[in-house]
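[1] With the sequence up front, the predicted model follows.
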Amino acid sequence: MISQELIGKRIIITGANSGIGFETAKALAQKGAEVILAVRDEQKGKHSMNAILKENPEAAIVVMELNLADLTSVRDFANNFSNRYDTLDILINNAGVMIPPYQKTKDGFELQFGTNHLGHFALTGLLLPLLKKTPNSRVVALSSIAHRGASIFFDNLDGSKGYKAMKFYGQSKLANLLFAKELDNRLKQHGISTKCIASHPGISSTNLFKMRKKDAPRYLKALMNVLLQPANMGALPTIYAATEVSLIGGEYIGPDGRGNRKGNPTIETPASGVYHSETMQKLWEVSEKLTGVIYDF
């Protein structure tokens, strides 16, 4: 599955303490990469680091604090990372929140759009100087099948005019997909070797029941495990997007099974008409304005 040598490669994975992010970190560390677990809760991050080290004592794992729902934390992480390291081979924008009750980030953004899109937009822009310095570096942006039928509510990005959790989740995942394509277009326009590739995990049985405090019944979990993907399978599209040498940038990687819900990774075609140039341009401009992060190509 991993088609390139990763020894000596430095990789950031946001939200790497559980689920797909954790499985991605474990697999890439197994192949010799130095993996930075960028996590909101450092204690949980250290627990995940120890779990990886227990299986692979030689793994190079670092835990760093990052709260994508707080732009000050995003800037602090980028500064700390840039002061500590001089290269970045792969940035995997994995972290996300899904269908919470209406909440806002510290900066006043609707929580899903603010965390899933704007936090990663800012992080990527702040780390772009290191990515540009590192030959053939990559950015992987995690989207979702929830982008299908979704829209960007430019007149209601903060949800103040009405909020439906699933619609706003779809908006954030559509934003991830549009950001990935627009970033790759701009990197190519400026002759930069960094590639950006989008991916999605299908539907992972490990994530669906973590949104509520009360856990799902055992029989329902068992059914989900049959119908949907475990986290180690859900991680495969991300791993493929991060490491497959034949990718040129701008692709969308997802599972090859029915409805792209499960299976092995393949290059997937997004929903028809998704890559609308005016929407992509407007989203980019709004994102720069809201985050205050201007990309230096």
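    Thanks, I have the structure now. Numbers count the residues shown, from 1 in each chain.
[2] all contacts plus neighbour counts: C-alpha atoms, from now on.
    Fine.
[3] Now do the strands in the stretch 101-250 of the chain.
    For the stretch 101-250 of the chain, the strands defined by DSSP state E, counting those that start in this stretch occupy 138-142, 195-199.
[4] another one to put next to it:
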Amino acid sequence: MAPSATWTVADLEPLVGKTFLVTGGNLGVGFECALHLARRGASVVIGCRSAARGGEAVTRIQAALGGADVTPGGFVSVTTVDMSDLSSVKAAANSLCGRAHTELHGLILNAGVMMLPRSLTVDGQEVQMATNHLGHFALTGLLLPPFAAAAPAARVVCVSSPAHRRCTDLALDGWTLATGDTPMGAYARSKAADLRFVRALARRLAAAGSPVVAVAAQPGWALTALVDKASPDAWTALFLTVLKPCLSHSAEGGACPLLYAATEADVVADQYWGPSFLQSKGPPAAASSRAGLVLSDEAAAALWAKSEEVTGVSYLG
């Protein structure tokens, strides 16, 4: 195992016989995760809202599986899922549980939206919280059976962001953010929810005696379409423009902390992996800082209860 301080995708160990699901695996950091897992011999399922876009990603990955530095056995497929739509999440989970493979060794909860104007989903949920947290909360619970069957222990990697530090309140009593929030504020709230979710999930898995490991990761400032689609306020946009040249890195670089968290032996439950340089770029490190808001077990339990209420999915109770 290469040390994390120098770790790149080239250091991924062979993953033949293992199955991973990567939500949002059709582009950006998610695509790089799916690509490099498949290149190391894993069976990878890409979760994508569009079957056409997912198919395009599959074609691109398949074309990259013939090189001399590729571990044989890699395979990639797509499952259609809209993480903001709970009926779509539940349908995708049912489909995945019914497929030929009965084990799931890794779930990278990567799909997300960023700094969008407020809108509500078909379920009446604020769109960023629905996509970035609620859909992934439900999907994880619905996929516990194939996780439990996996050997060695499976991993759940939930993708957060340093932006979570800008959240001061998860607004459990003002859940849909009807008034008084901004695109950045709603995004930060959803990413804080991701970290609270991992904390609660890790403790519930341990209490149940499950070998599944729940861990958080963040890609740093990866140059992807997610940033291009954002609608930041003027000050945030100026900040991003000024710092981008010195603090950003590629989508492949952004995938490294996620891949490390999903595969390496020294990863332990409830860690938070991210880039080593100012949490923005560089090789993986388990040193990404968390705001006090997400470190309370009581607060994590409150979010868990709210997530169960809203999604109708209960597990590890």
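    Looks like it arrived, so ask away. None of these values were measured; they are calculated from a predicted model.
[5] sorry, back to before: most packed of the strands of the stretch 101-250 of structure 1?
    Most buried of the strands of the stretch 101-250 of structure 1, by mean neighbour count (mean count of other C-alpha atoms under 10 Å): strand 195-199, with a mean of 29.
[6] Have a look at how far, on average, it is from structure 2.
    Here strand 195-199 of structure 1, set against structure 2 after superposition, deviates by a mean of 0.4 Å using mean C-alpha distance after the TM-score superposition for structure 1.
[7] Give me the helices and strands touching that strand, please.
    Judged by 3 or more C-alpha pairs under 8 Å, 6 or more residues apart in numbering; DSSP states H and E, the packing partners of strand 195-199 of structure 1 are strand 138-142, helix 165-189, helix 236-243, strand 252-255.
[8] Distance to Asp155 of structure 1 added to the strands of the stretch 101-250 of structure 1, as CSV?
    Shown next, in CSV, are those (distance: least, C-alpha to C-alpha, whole Å):
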stretch, distance to Asp155 of structure 1
strand 138-142, 24
strand 195-199, 26
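[9] what's the closest of the ones you listed to Lys106 of structure 1?
    strand 138-142 (22.6 Å; C-alpha to C-alpha).
[10] how about Leu21 of structure 2, secondary structure?
    Following DSSP: H, G, I helix; E, B strand; the rest coil, the label given to Leu21 of structure 2 is strand.
[11] The counterpart of it in structure 1: neighbouring residues, count only.
    Mapped onto structure 1 by TM-score structural alignment, Leu21 of structure 2 lines up with Ile12. Ile12 of structure 1 has 24 neighbouring residues, counting by other C-alpha atoms under 10 Å.
[12] circling back to that earlier point, output the helices and strands packed on strand 195-199 of structure 1 as JSON lines; include the columns distance to Thr269 of structure 1.
    Below are those laid out as JSON lines (distance: least, C-alpha to C-alpha, whole Å):
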{"stretch": "strand 138-142", "distance to Thr269 of structure 1": "15"}
{"stretch": "helix 165-189", "distance to Thr269 of structure 1": "12"}
{"stretch": "helix 236-243", "distance to Thr269 of structure 1": "14"}
{"stretch": "strand 252-255", "distance to Thr269 of structure 1": "7"}
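[13] give me every residue that touches Thr124 of structure 1.
    Each residue near Thr124 of structure 1 by C-alpha atoms under 8 Å, 6 or more residues apart in numbering is listed here: 91, 139.
[14] That one and Ala141 of structure 1, how far apart?
    Thr124 of structure 1 sits 10 Å away from Ala141 of structure 1, going by C-alpha to C-alpha, to the nearest Å.
[15] for Ser205 of structure 1, same thing?
    From Ser205 of structure 1 across to Ala141 of structure 1, the span is 20 Å (C-alpha to C-alpha).
[16] next one: Gly125 of structure 1
    Separation of Gly125 of structure 1 from Ala141 of structure 1 (C-alpha to C-alpha) stands at 13 Å.
[17] what's the answer for Ser151 of structure 1, then?
    Ser151 of structure 1 is 18 Å from Ala141 of structure 1, by C-alpha to C-alpha.
[18] what do you get for Ile11 of structure 1?
    In terms of C-alpha to C-alpha, Ile11 of structure 1 sits 14 Å off from Ala141 of structure 1.
[19] Give me the common contacts of those two.
    Common contacts of Ile11 of structure 1 and Ala141, defined by C-alpha under 8 Å, 6+ apart, comprise Ile92.
[20] For Glu42 of structure 1, what is the corresponding residue in structure 2?
    Match for Glu42 of structure 1 (TM-score structural alignment): Ala51.
[21] ok, now which ones touch its match?
    If you count contacts by C-alpha under 8 Å, 6+ apart, Ala51 of structure 2 has them with 78-80.
[22] Among the residues you listed, which one has the most neighbours?
    Across the contacts of Ala51 of structure 2, the neighbour count under other C-alpha under 10 Å reaches its highest value at Val78, namely 25 neighbours.
[23] gap between that residue and Leu96 of structure 2?
    Looking at Val78 of structure 2 against Leu96 of structure 2, where the rule is C-alpha to C-alpha, the gap reads 10 Å.
[24] Next: Cys256 of structure 2.
    Per C-alpha to C-alpha, Cys256 of structure 2 is found 26 Å from Leu96 of structure 2.
[25] What is the neighbour count of the counterpart of Leu65 of structure 2 in structure 1?
    Alignment note (TM-score structural alignment): Leu65 of structure 2 maps to Asn56 of structure 1. Using other C-alpha under 10 Å, the number of residues around Asn56 of structure 1 comes to 13.
[26] just Leu223 of structure 1 next, same as before
    Counted with other C-alpha under 10 Å, residues neighbouring Leu223 of structure 1 total 11.
[27] same check, this time on the one 4 residues further on
    Residues within reach of Leu227 of structure 1, counting by other C-alpha under 10 Å, total 14.
[28] What's the separation between it and Ser205 of structure 1?
    On the measure of C-alpha to C-alpha, Leu227 of structure 1 and Ser205 of structure 1 end up 8 Å apart.
[29] Same question for Ile20 of structure 1.
    Distance of Ile20 of structure 1 to Ser205 of structure 1, computed by C-alpha to C-alpha: 11 Å.
[30] Now for these two: what residues contact both?
    Ala231.
[31] And those two? Which one has more around it.
    Ile20 (25 against 21).
[32] And for the strand or helix carrying the more buried one, what's in contact with it?
    Using DSSP states H and E, Ile20 of structure 1 falls within helix 19-30. Helix 19-30 of structure 1 is contacted by residues 6, 13-16, 35, 37, 48, 52, 56, 59-61, 94-95, 201, 206-207, 231-232, 234-236, 238-239 when judged by C-alpha under 8 Å, 6+ apart.
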